[in-house]
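# below are the sequence and a predicted model for it; my questions follow.
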Amino acid sequence: MGYQWNFDWLVGYLPIFAKGISITLELILVGAVIGVALGTACAWARALGPTWLKPFVAVYVELIRNTPFLIQLFFIFFGLPSLGFKMNALQAANLAMVINLGAYSCEIIRAGIQATPRGQFEAGQSLAMTQFQTFRHVVLIPALQRIWPALSSQIVIVMLGSSVVSQISVEDLTYASNFVQSRNFRAFETYIVATATYLVLSILVRKLLDGLGWALFPKRAA
């Protein structure tokens, strides 16, 4: 006898899935905004910053990019409290997302900065711009324009990687799916719903980032 599909249970568990989706979106929103800001600062430090600062940023980037996100999450949630840094599971997850995306976005943005022709730096200086003004108006915007597709893809990848935060009891979409499956014992259908939801979220986030890129960099549209 074939497998009997059953999605009748879904309506009753919609509030749980909705809560999980909202927390997943919160994680990616906080991670994307603060993580990209951190990555931008680190990219400046590695490409244009003072010599003494570059080794510290390099160690941070290499450490994060060469260790599993789950281990980073466990270190923050279980390790930092032993040093006196108290935080709940959601705060730990947000911090881990920011630190992780910051390291990856640093290298992406740095590549865009290093692709900037040297003449643009000199043009900014010839207009009596300060170093910060030159970086902001002459270097950073064109650099972000060049690497925006890669940065958008990295944000989506980090969003999908956020599924492991359920390991520290953050009630995200994966946590909600595990909870529902433990109640209805319909693992196949439950994880089909979770997979489809992650797929839709990924497409929507990518479309949103593409639209944001067109709004921020209108020349790219041309």
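Arrived safely, thanks for sending.
# going by C-alpha atoms from here, please, whenever you check contacts or count neighbours.
Will do.
# now the helix ranked longest in the chain: how far from the chain's centre is it?
Ranked by residue count under DSSP state H, the longest helix found in the chain is helix 14-47. In terms of CA atoms, centre = their mean, to the nearest Å, the gap separating the centre of helix 14-47 from the centre of its chain is 5 Å.
# mind listing what the closest residue in space to Arg146 that isn't next to it in sequence touches?
Nearest non-adjacent residue to Arg146, counting by CA to CA, 6 or more residues apart in numbering: Gly112, 6.1 Å away. Listed by CA atoms under 8 Å, 6 or more residues apart in numbering, the contact partners of Gly112 are 142-144, 146-147.
# quick one on the thing from earlier: after the longest helix of the chain comes which helix or strand?
helix 54-65 (DSSP states H and E).
# just want the angle from that following helix to helix 14-47.
Orientation check (axes from the mean of the first three to the mean of the last three CA atoms, to 10 degrees): helix 54-65 against helix 14-47 gives 150 degrees.
# dropping in the other structure now:
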Amino acid sequence: MNYTFDFAPVFAAWPTLLEGIMGTLRMSSLSMVFGLGLGIIFMMMRMSGRPGLRTVAVGYIELIRNTPILVQVFFVFFGMPAIGIRLSGEQAAILAMTLNCAAYAAEIVRGGVQSIRPGQIEAGRALGMHTADIYRFIVFRPAIRAVYPALCSQFILLMLNSSLVSSVSAEELTYYAQTLDSQTFRSFEIYLTLGVIYLALSQVLSAVLSLIGRVYFSYPTK
């Protein structure tokens, strides 16, 4: 093997890679927040007593969960201009990741809501709690607490899948790594470094999500 390892171009391009890291975190964070909110809406639609709403929610969830996220990204970026909707690479990436996250979040949260016993809701009503407070404190918060580890895993997977949006020129980490590779041809060094960065991002995101879980979803202690 005559290959000579040279990480100097990677170190020299660190400011560019840092910009890519920030792009990855920005797009992933927005998609997580919007995806969770939209997922709760679809979860409520799926559990609704109205067949029309339930059918729409089930159709959407099955469509998203049974098609590759890369196809969804391509549809948003390349397909939607056919109906007059043109988005930048970053906008298309955030929309596609949000729609993808929403489908999985809807099913995860639905599992948590179904774990809430009807008697707990009845107890809240007996105490004179407002309907909004019942859903906030008796339904949604305990439900999300129950499925929070699964949501965290989905969020981390979403962040890792954000590498696919480089295919539509969304300026995130993989996009800048590919650009650097085309300029330096140091593929081994660049993609090894890229893998290490994604591993570090996963660990940091996991730690942040765990901290959020301890702050907002831990049971109070005396």
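Thanks, I have the structure now. What you see is a predicted model, and the numbers here were worked out from it, not measured in a lab.
# got a TM-score for the two of them?
With the length set by TM-score structural alignment, normalised by the length of the first structure, the two chains reach a TM-score of 0.94; 222 aligned residues with a CA RMSD of 1.7 Å.
# tell me the residues of the second structure aligned with stretch 203-217 of the first structure.
Here stretch 203-217 of the first structure aligns to the second structure at residues 203-217, judged by TM-score structural alignment.
# residues making contact with the matching stretch?
141-142, 145, 148, 152, 156.
# how does it look with 7 Å?
145, 152, 156 (CA atoms under 7 Å, 6 or more residues apart in numbering).
# quick one: distance of it to the chain centre.
How far stretch 203-217 of the second structure lies from its chain's middle: 15 Å, per CA atoms, centre = their mean.
# buried residues, it. List them.
Neighbour counts over stretch 203-217 of the second structure (16 or more other CA atoms under 10 Å) mark 205-206, 209, 213, 217 as buried.
# now intersect the contacts of stretch 203-217 of the second structure with the helices, please.
Counting by DSSP H, the part of these found in helices is 145, 152, 156.
# skipping adjacent residues, who's closest to the aligned partner of the first one in the first structure in space?
To tie it back to what came earlier, the one meant is Arg145 of the second structure. Aligned against the first structure by TM-score structural alignment, Arg145 of the second structure finds its counterpart in Gln145. Distance criterion CA to CA, 6+ apart; nearest residue to Gln145 of the first structure, sequence neighbours excluded, is Phe217 at 6.2 Å.
# repeat that for Leu73 of the first structure.
Ala96 (5.6 Å).
# what is the burial count for that neighbour?
Residues near Ala96 of the first structure, counting by other CA atoms under 10 Å, number 26.
# tell me the gap between the helix or strand harbouring it and the middle of its chain.
Using DSSP H and E, Ala96 of the first structure sits within helix 89-114. Relative to its chain's centre, helix 89-114 of the first structure lies at 6 Å (CA atoms, centre = their mean).
# got it, and stretch 120-133 of the second structure?
Relative to its parent chain, stretch 120-133 of the second structure has a centroid offset of 32 Å by CA atoms, centre = their mean.
# contacts for it next, please.
Stretch 120-133 of the second structure has contacts (CA under 7 Å, 6+ apart) with 134, 138.
# list the buried residues in that stretch.
Neighbour-count burial for stretch 120-133 of the second structure [16+ other CA under 10 Å]: 121, 124.
# and that stretch, how far apart are its ends?
End-to-end distance of stretch 120-133 of the second structure: 13 Å, with CA to CA, to the nearest Å as the criterion.
# buried ones in stretch 185-203 of the first structure?
Here stretch 185-203 of the first structure shows 189-191, 193-194, 198, 201-202 as buried, counting by 16+ other CA under 10 Å.
# just give me the neighbour total for Asn66 of the first structure.
Asn66 of the first structure: 8 neighbours (other CA under 10 Å).
# quick one: Asp181 of the second structure from Phe34 of the second structure, how far?
Taken as CA to CA, the span from Asp181 of the second structure to Phe34 of the second structure is 33 Å.
# re the thing from before, of the buried residues of stretch 185-203 of the first structure, just say which sits nearest to Leu101 of the first structure.
Distances from Leu101 of the first structure to those, taken as CA to CA, are shortest for Ser202 (16.1 Å).
# for the residue nearest to Leu53 of the second structure when sequence neighbours are not counted, give me its contacts.
Leaving aside its chain neighbours, Leu53 of the second structure sits nearest to Met45 (5.3 Å; criterion: CA to CA, 6+ apart). Each residue near Met45 of the second structure by CA under 7 Å, 6+ apart is listed here: 53-54, 57.
# now those in a markdown table, with distance to Leu173 of the second structure and neighbour count?
Converted to a markdown table, these look like this (distance: CA to CA, whole Å; neighbours: other CA atoms under 10 Å):
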| residue | distance to Leu173 of the second structure | neighbour count |
| --- | --- | --- |
| Leu53 | 38 | 16 |
| Arg54 | 38 | 18 |
| Ala57 | 33 | 23 |
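# okay, these in TSV with distance to Gly128 of the second structure next?
Output for the contacts of Met45 of the second structure, formatted as TSV (distance: CA to CA, whole Å):
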residue	distance to Gly128 of the second structure
Leu53	30
Arg54	30
Ala57	32
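# now, among these, which is nearest to Tyr3 of the second structure?
Nearest to Tyr3 of the second structure out of the contacts of Met45 of the second structure is Ala57 (CA to CA; 53.5 Å).
# fine by me, thanks again.
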